[in-house]
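1. give me coordinates for this.
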Amino acid sequence: MNRESAPMVEYDTAGENIGVLRLHNGRDNMVDHAVFLDLTEFKQWLHHNPFKGLIITGNGRNFSKGANIERIRAYKDCPEILQKELNEGKKILSYIEGLPLITVAAIEGACFGAGLEIALSCNYRLAAEQALFSFPEITLGLLPGFGGTIRLPNLIGQRNAKKLILSGDMITGKEALRLGLVDETTGKREALSKAVDLIEGLAYRYTARQKECFDQIWDQPETDCWPMYEKESRYFTELIKTMDI
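-> Below you'll find the model as predicted:
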């Protein structure tokens, strides 16, 4: 196993030619910055490794408990700076979403807020049955600001997405499977190994030439949603001005 370190993330490998991006920031893997990785460094890592798939997971017990609310509060008097940072972070998620690779979020423990929004950028989500999911922003006077208001309805439908976002309720992996938020549930501490199995099970079916064709077809950046992502960032930062701190 090869490991390199970067702020808030670790670059790792698993299985046969599978990249692993680990969220690594304390016990809860809090997202301190919307720009949670260096995009240039990330692109170079992918360029220099012939990966057939990418897994995003959390280091330790949790995938991520979401954004660091104390840091968000610090932007109350300068929300335009956070708005710019959110848009830069969304470029990272859009890049992940458009990768010509099989991408899987392997989820254990808590997957809240910004952490869940990172997971939504993947093709597939595998989660332990007792993993916990939530968009708690509504309880803070905010809304999801990292692409969740767009990606979640696209995945599970507007009706279910509204209920999850507006209630702030916490659901288990089993309920997330029922809603279509995750594709498969696993036993405790099995999400990563199951993600490896999923990628290897899909990737072995095609030839090198077929992969080249798929790469050309799938390597198209998604631009249609970008005005919606920018609007979400603007509304998120407007709500910060009204936060009770």
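
2. for the rest of this, base every contact and every neighbour count on C-alpha atoms.
-> Will do.

3. give me the number of residues near residue 116?
-> Residues lying near residue 116 (other Cα atoms under 10 Å) number 26.

4. and residue 210, how many neighbours?
-> Residues lying near residue 210 (other Cα under 10 Å) number 10.

5. name the element it belongs to?
-> Using DSSP states H and E, residue 210 falls within helix 208-218.

6. touching the helix or strand just after that helix from outside, list them.
-> Later in the chain than helix 208-218, the nearest helix or strand by DSSP H and E is helix 226-240. Contact partners of helix 226-240, identified using Cα atoms under 8 Å, 6 or more residues apart in numbering, comprise 72-73, 75-76, 79-80, 82-83, 86-87, 90, 141-147, 149-150.

7. another for comparison:
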Amino acid sequence: MNYENILTAFNNGITTITINRPNKLNALNKATIKELHDAFKSADANKQTKVIIVSGSGEKAFVAGADISEFADFDSKKGKKLAKKGQEILFNFVENLSTPTIAAVNGFALGGGLELAMACHFRVASNNAKMGLPEVSLGVIPGYGGTQRLPQLIGKGRAMEMIMTAGMIDANQALNYGLVNHVTTPEELLPLCKKIASKITRNSSVAISAAIKAINANFEDSVNGFKVEVKQFGNCFDTQDFKEGTTAFLEKRKANFPGQ
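-> From the prediction side, this is the model:
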């Protein structure tokens, strides 16, 4: 599939999605959000894809925010529709993908950019990364899940401060907060993400999908995460991957998971 605002590549079980609007610092407009949805959906449906990495073109920005020009004249009704639709087709969609998704955060990850990174299953940052949710400086709040995911990741107090001050934190502070898992140089960002991804590809994609569902359940209202874990744990026993994994262990060899 051809895209106008993103690039995709596949190699060794890893699909890389690159937001490619460098002149706009990779800002998210409606068209880019739709293309990202399509690219994530396509990669998730491809059984050869074991891990998805998302990044921004260039070193200046992962995503420097949403394209404000598209909604500057919106009223309340249009604003609610914008947030709801965006969450449904991209941010919540990414969070609940069955394929592990890594955000390679290079440069600015602001507003919708940080919200996209937080929707991914975990994040790796270059040491030139700057992260923040500056929405209150525009008279609005984060609308793509930022007020929910940031406290989950770094705690209520720190999230309150970041959102209320509209300030940015650097990569090392993000690492200290637990917002990112690793910090490296810009040159080593994608290689490190691919190294981590390659470790993931060796494991059962079916079990990983089940783990994602169980982990996410803990953050859903009115859902008992322990019950979801029990269900997903039990489901694993009926899979080809479980049979291969246990057989390989008993035979003292590496497992060759069929992904079924």
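
8. so which residues of structure 2 form strands?
-> Using DSSP state E, the strands of structure 2 run over residues 6-11, 14-19, 51-56, 61-63, 101-105, 108-110, 122-126, 130-132, 168-170, 182-184.

9. so where is the fifth one in structure 1?
-> Following TM-score structural alignment, the aligned partner range for strand 101-105 of structure 2 in structure 1 is 103-107.

10. swap in the last one?
-> Residues 184-186 of structure 1 are where strand 182-184 of structure 2 aligns, taking TM-score structural alignment as the criterion.

11. post-alignment, the matching stretch versus structure 2, mean distance?
-> Stretch 184-186 of structure 1: mean distance to aligned residues in structure 2 after superposition is 0.4 Å, counting by mean Cα distance after the TM-score superposition for structure 1.

12. would you mark the buried spots in stretch 106-121 of structure 1?
-> Residues of stretch 106-121 of structure 1 classed as buried: 106-121 (neighbour count, 16 or more other Cα atoms under 10 Å).

13. now the residue in structure 2 that residue 10 of structure 1 lines up against: how far from residue 242 of structure 2?
-> The alignment partner of residue 10 of structure 1 in structure 2, by TM-score structural alignment, is residue 7. Going from residue 7 of structure 2 to residue 242 of structure 2 by Cα to Cα, to the nearest Å gives 35 Å.

14. kindly report the same for residue 167 of structure 2.
-> Applying Cα to Cα, the value for residue 167 of structure 2 to residue 242 of structure 2 is 46 Å.

15. locate the residue of structure 1 with the greatest distance from its centre.
-> What lies farthest from the middle of structure 1 is residue 209; by Cα atoms, centre = their mean that is 29.6 Å.

16. count of neighbours near the match of residue 10 of structure 1?
-> 20.

17. give the contact list for it.
-> By Cα under 8 Å, 6+ apart, the contact list for residue 7 of structure 2 reads 17, 18, 19, 20.

18. so the third one touches residue 26, yeah?
-> Pointing back at residue 19 of structure 2 there. Yes. Counting by Cα atoms under 8 Å, residue 19 of structure 2 touches residue 26, with 6.0 Å between them.

19. what about the helices in the stretch 51-200 of structure 2?
-> Here the stretch 51-200 of structure 2 has its helices, by DSSP state H, counting those that start in this stretch, at 76-86, 92-95, 112-119, 146-154, 156-165, 171-177, 189-201.
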